[in-house]
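Engineer: Please work out how this folds:
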Amino acid sequence: MNERIVVGVDIGTTKVCAVVASADEANRVNILGVGVAESDGLNRGVVVNIDKTVASLQAALHEAERTAGIQVRQVIVGIAGDHIQSFQSRGVITISNRDGEITRRDVERLLEDTTHVALPADREILHVIPQEFIVDGQDGVADPVGMSGVRLEANVHIITGLVSAAKNVYRCVEKAGYEVADLVLEPLASSFAVLHPDEKEIGVALIDIGGGTTDIAVFEDNTIRHTGVIAVAGNKVTDDIRKGLGIMRDQAERLKCRFGVAMVDLIEEDEEITIPGIGGRPEKRISRSTLAQIIQPRMEEILEIAAIEIKRSGYARHLAAGVVLTGGGALIPGTAELAADVLGMEARIGSPMGISGGMVAEVSDPKFSTAVGLVLYGLRPELIGAPGLSQEVHARSVGESMPGEMLLRKIANRMKAWFNEL
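Structural biologist: Below is the predicted model:
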């Protein structure tokens, strides 16, 4: 089979979503299979119950395998959670070649140098993303390979996470009977699926409202400038409805999805909603505006915390394209209008783009943004300048497991190649 096939798995707080995709010779991406399973083994994006997470993973992947008609061996997995932290770092090396020409090896050496930062023992580096290179004091260099110089510097964006959180994700995938081909930060993956290249160039903030976490990524000049994860998301909205109306959690979730509106002012017809009684009690009746009055304050809070995170990045005034909202939490009608109000900039709802055929209709929904982004990352390494991940993944679709150290080294080498995108 000459097709390149990769599988992306979004292990979320409320759902596990698996997407199988392939790319043909013309580099068109086709969705071959989709699998979704309820997830209750995570809390705020972090695995808290291995067995439940393994069961959800198996259910989602078996469904994806069945619809795609193939057997999966390796998966690209997303990681999130409020343990994710990011910071800027700077590295410097001297060029030792006789003719002073900067080679790819020098750039790798420099990116390696930027990772020598003091980190607590319980944290590890997930991604190293170059921001700019500086050759002999000349800044603003996108790709220094082939240039002449004596001193090469780089500013990089380093994303770190808890070692235990990453290990638990690996453990769940391996217990489910699969191998981890790569581990990718979820807001980064979502950005590949929902952001337009023009938006990334002029400045945009991505707000991915999931079940347990809200992920934020800020882009300018085609490079990610800031990442953050907030532990307030869609589940908090459901909890507010549950407590406010005194109903069951699954009833609250259904009410939110069917009748929820993020802004009271947007309700034109204030219809009455009937809620079945609990334990033999009579049924309740509430108006749609009452439900919106419960939802709006929490959605405002999520967006206000996101605004603080965007301000903290220092790029709040650089976002000419405004914000793009995605994730299941962005499906509540009126979310874009509320975001424009709270953040004071343009806002739109982002659905996965860049896919050509197959099960396009099934995944063209904001809640599939991360899973689709993960497969786009695998099939189109030029998105971030990584060397051909998809060939490696496909070549190893049968065979033995890769030892952890080799896998980590392979991931580290791929991260170093990201500068090609700049």
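Engineer: rest of the way, CA atoms for contacts and neighbours
Structural biologist: OK.
Engineer: pretty sure residue 142 is touching residue 132, no?
Structural biologist: Yes: applying C-alpha atoms under 8 Å, one finds residue 142 in contact with residue 132, separated by 5.9 Å.
Engineer: Identify each of the strands in the stretch 201-350 of the chain and give its residue range.
Structural biologist: Taking DSSP state E, counting those that start in this stretch, the strands of the stretch 201-350 of the chain run over residues 204-209, 214-220, 223-230, 272-275, 284-287, 323-326, 347-349.
Engineer: Dump those into JSON lines; add mean neighbour count and distance to residue 255 as well.
Structural biologist: As requested, the strands of the stretch 201-350 of the chain are exported to JSON lines (neighbours: other C-alpha atoms under 10 Å; distance: least, C-alpha to C-alpha, whole Å):
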{"stretch": "strand 204-209", "mean neighbour count": "30", "distance to residue 255": "18"}
{"stretch": "strand 214-220", "mean neighbour count": "26", "distance to residue 255": "21"}
{"stretch": "strand 223-230", "mean neighbour count": "23", "distance to residue 255": "24"}
{"stretch": "strand 272-275", "mean neighbour count": "14", "distance to residue 255": "9"}
{"stretch": "strand 284-287", "mean neighbour count": "14", "distance to residue 255": "11"}
{"stretch": "strand 323-326", "mean neighbour count": "26", "distance to residue 255": "20"}
{"stretch": "strand 347-349", "mean neighbour count": "20", "distance to residue 255": "21"}
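Engineer: Serialize these to TSV and add fields for distance to residue 63.
Structural biologist: TSV is the format used below for the strands of the stretch 201-350 of the chain (distance: least, C-alpha to C-alpha, whole Å):
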stretch	distance to residue 63
strand 204-209	25
strand 214-220	27
strand 223-230	29
strand 272-275	33
strand 284-287	38
strand 323-326	24
strand 347-349	28
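Engineer: Any idea which of those gets closest to residue 31?
Structural biologist: strand 323-326 (19.6 Å; C-alpha to C-alpha).
Engineer: just to revisit the earlier point, nearest to residue 25, of the strands of the stretch 201-350 of the chain?
Structural biologist: strand 223-230 (27.6 Å).
Engineer: Tell me how far the longest helix seen in the chain lies from the chain's centre.
Structural biologist: The single longest helix within the chain, with elements called by DSSP state H, is helix 288-313. With C-alpha atoms, centre = their mean, to the nearest Å as the basis, helix 288-313 stands 20 Å off its chain's centre.
Engineer: If you count neighbours, what's buried in it?
Structural biologist: 288-296, 298-300, 302-303, 306-307, 309-310, 313 (16 or more other C-alpha atoms under 10 Å).
Engineer: To check against the first, give me the structure of this:
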Amino acid sequence: MSDSKTITALEIGTGKMQVFIGEIVDGKMLNLVGVGQAATDGVKKADIIDVKKAAEQAQTAIVMAERSCSARIKSVCLGISGTHIQGFRNIGSANVAGSDGIVRKSDVDRAKEDAKSKALPDGRSYIHRICCGFYLDDERYCIDPVGERASKIAAEYWMMHGDSEKILTAMHVVHSFGMEVEYLVFSGLASAMAASSPVQKENGVLVVDIGCGTSDYAFYKNGIPVQAGVIPIGGDHITNDLSFGIRLSRKNSERIKTRFGKAIITEDERNVKFWSLGDRQIGDRKIPLEAINKVIRARLEELFLLLRQDMIDHFSEGSVNEVVLTGGTSKLNGICELAEAVLERPCSLGKFPPSVAENLRHQEFSTALGLLEYARMKETSGGSKSGNSITDKIAKFFKI
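Structural biologist: I've put the predicted structure just below:
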């Protein structure tokens, strides 16, 4: 007889709230049983600017998800993003205590505690402290140092933190209708968990979730996350650029972006024009596809250049093997080709695991799907006797 547990993911996005309800079966398999969505206007650039509206819209999505599967949600795995989120690398060290020079768990624990002990300025709180691996005698990198021989061990961490008030505001939205936040997860890490494969994570993959207000990214190497962050550019910036640059209403700009927008056009397309219909401000007129492309391309190039600058160390040392794009804006035609040109790495759209139903294989669902996977990972880690699976590895390094 199968044993099951229900888990819930809540993504507070700039464009919409998304709630996915999953069921863990026999401690490992995840079935998606409920979905709820609601448009948002209380969130800007992934930051909650109107708590009352955001809470109402989140509750709408939650009720929809509950009704779709006749379940009652008590707690959620909450995704968080926003330009206030930052990260830095920190290294802690410890001398190996044993006279035989063999690294023991106690040595590893002291190095990890030293790395995690760095205090933040007032008003900042940690979201994740992710162990990225270890160095023996400042030279040899390893993932599991116990049993190795060295005189000194260093633990490397990626420390993610955010504005304390904004983190509490996001949690308050959940608490306002009597639910608890079981896990708090940076949305970019969640998206990467869903949109890239274990092989990609081993080889070095940079996953970029291009949303409405921001773009979240996470870089995985050797199967673990080693850097993550936020670029303050999203699809809404392209819409605003089109509205300003080509003198269109914002509604018409969004329609044109999604229907005709391309990151790269061919020579034959440069002379193509189409009608902009129903814009009361300007009236009907023909717009060159080349003009649309120039606006879209300029903003996307800025995004990819900022991303490369954030990741300059990993790009310089050749750790980034490929790039994966996900999120709603990743559906723009030609965006992968442009990313390849700017980042000089192979680029593709996110691919979801076989367990994800066909009707949910959409790039805009990657964060919510990843939040479910994160919750499943946390709920089931430790259950595997081998401890060698990709899930066990990621779970181990997410522990703080």
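Engineer: TM-score of the superposition?
Structural biologist: Scored against TM-score structural alignment, normalised by the length of structure 2, the superposed chains reach a TM-score of 0.86; 389 aligned residues with a C-alpha RMSD of 3.1 Å.
Engineer: circling back to that earlier point, looking at residue 142 and residue 132 of structure 1, which is more packed in?
Structural biologist: Between residue 142 of structure 1 and residue 132, counted using other C-alpha atoms under 10 Å, residue 132 has the larger neighbour count: 20 against 15.
Engineer: didn't that one look like it was pressed against residue 139?
Structural biologist: Yes: with contacts defined as C-alpha under 8 Å, residue 132 of structure 1 counts as touching residue 139 at a distance of 7.3 Å.
Engineer: Was I right to think residue 36 of structure 1 contacts residue 14?
Structural biologist: No: Residue 36 of structure 1 is not in contact with residue 14 according to C-alpha under 8 Å; the separation is 10.4 Å.
Engineer: which residues touch residue 343 of structure 2?
Structural biologist: Residues in contact with residue 343 of structure 2 (C-alpha atoms under 8 Å, 6 or more residues apart in numbering) are 304-305, 308.
Engineer: The same query, at a cut-off of 7 Å, please.
Structural biologist: 304, 308 (C-alpha atoms under 7 Å, 6 or more residues apart in numbering).
Engineer: Equivalent analysis for residue 187 of structure 1, please.
Structural biologist: Contacts for residue 187 of structure 1 (C-alpha under 7 Å, 6+ apart) come out as 208, 215-217.
Engineer: Then residue 221 of structure 2?
Structural biologist: By C-alpha under 7 Å, 6+ apart, residue 221 of structure 2 lies in contact with 201-205.
Engineer: can you do 8 Å?
Structural biologist: 201-205, 319.
Engineer: buried subset of the residues you listed?
Structural biologist: Looks like these have 201-202, 204-205, 319 buried, using 16+ other C-alpha under 10 Å.
Engineer: quick one on the thing from earlier: want to throw the contacts of residue 221 of structure 2 into CSV with distance to residue 155 of structure 2?
Structural biologist: Putting the contacts of residue 221 of structure 2 into CSV (distance: C-alpha to C-alpha, whole Å) gives the following:
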residue, distance to residue 155 of structure 2
201, 20
202, 19
203, 21
204, 20
205, 22
319, 19
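Engineer: could you say which helix or strand contains residue 111 of structure 1?
Structural biologist: Using DSSP states H and E, residue 111 of structure 1 sits within helix 104-114.
Engineer: what helices or strands is that helix leaning on?
Structural biologist: Helix 104-114 of structure 1 sits against strand 85-94, strand 151-162, helix 404-416, with contacts defined as 3 or more C-alpha pairs under 8 Å, 6 or more residues apart in numbering; DSSP states H and E.
Engineer: now for these, which one comes closest to residue 56 of structure 1?
Structural biologist: strand 151-162 (22.5 Å).
Engineer: Looking at the strands of the stretch 201-350 of structure 1, which is nearest to residue 100 of structure 1?
Structural biologist: Here strand 223-230 is closest among those (C-alpha to C-alpha), at 27.7 Å.
Engineer: what angle do the closest one and strand 85-94 make?
Structural biologist: 150 degrees (axes from the mean of the first three to the mean of the last three C-alpha atoms, to 10 degrees).
Engineer: Give me the mean distance between strand 223-230 of structure 1 and structure 2.
Structural biologist: Here strand 223-230 of structure 1, set against structure 2 after superposition, deviates by a mean of 1.7 Å using mean C-alpha distance after the TM-score superposition for structure 1.
Engineer: Just want the angle from that strand to strand 151-162.
Structural biologist: Going by the same axes, to 10 degrees, strand 223-230 of structure 1 makes 20 degrees with strand 151-162.
Engineer: tell me which strands and helices strand 223-230 of structure 1 is in contact with?
Structural biologist: strand 85-94, strand 123-135, strand 151-162, strand 214-220, helix 288-313.
Engineer: Pipe those into JSON lines and attach distance to residue 23 of structure 1 per row.
Structural biologist: Converted to JSON lines, these look like this (distance: least, C-alpha to C-alpha, whole Å):
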{"stretch": "strand 85-94", "distance to residue 23 of structure 1": "32"}
{"stretch": "strand 123-135", "distance to residue 23 of structure 1": "25"}
{"stretch": "strand 151-162", "distance to residue 23 of structure 1": "29"}
{"stretch": "strand 214-220", "distance to residue 23 of structure 1": "26"}
{"stretch": "helix 288-313", "distance to residue 23 of structure 1": "35"}
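Engineer: Relative to residue 324 of structure 1, which of the ones you listed is closest?
Structural biologist: strand 214-220 (10.0 Å).
Engineer: Give me whichever of the helices and strands packed on helix 104-114 of structure 1 is most buried.
Structural biologist: Mean neighbour count (mean count of other C-alpha atoms under 10 Å) peaks for strand 151-162 among those, with a mean of 21.
Engineer: ranges for the helices of the stretch 251-400 of structure 2?
Structural biologist: Here the stretch 251-400 of structure 2 has its helices, by DSSP state H, counting those that start in this stretch, at 289-310, 312-316, 335-343, 366-380, 390-398.
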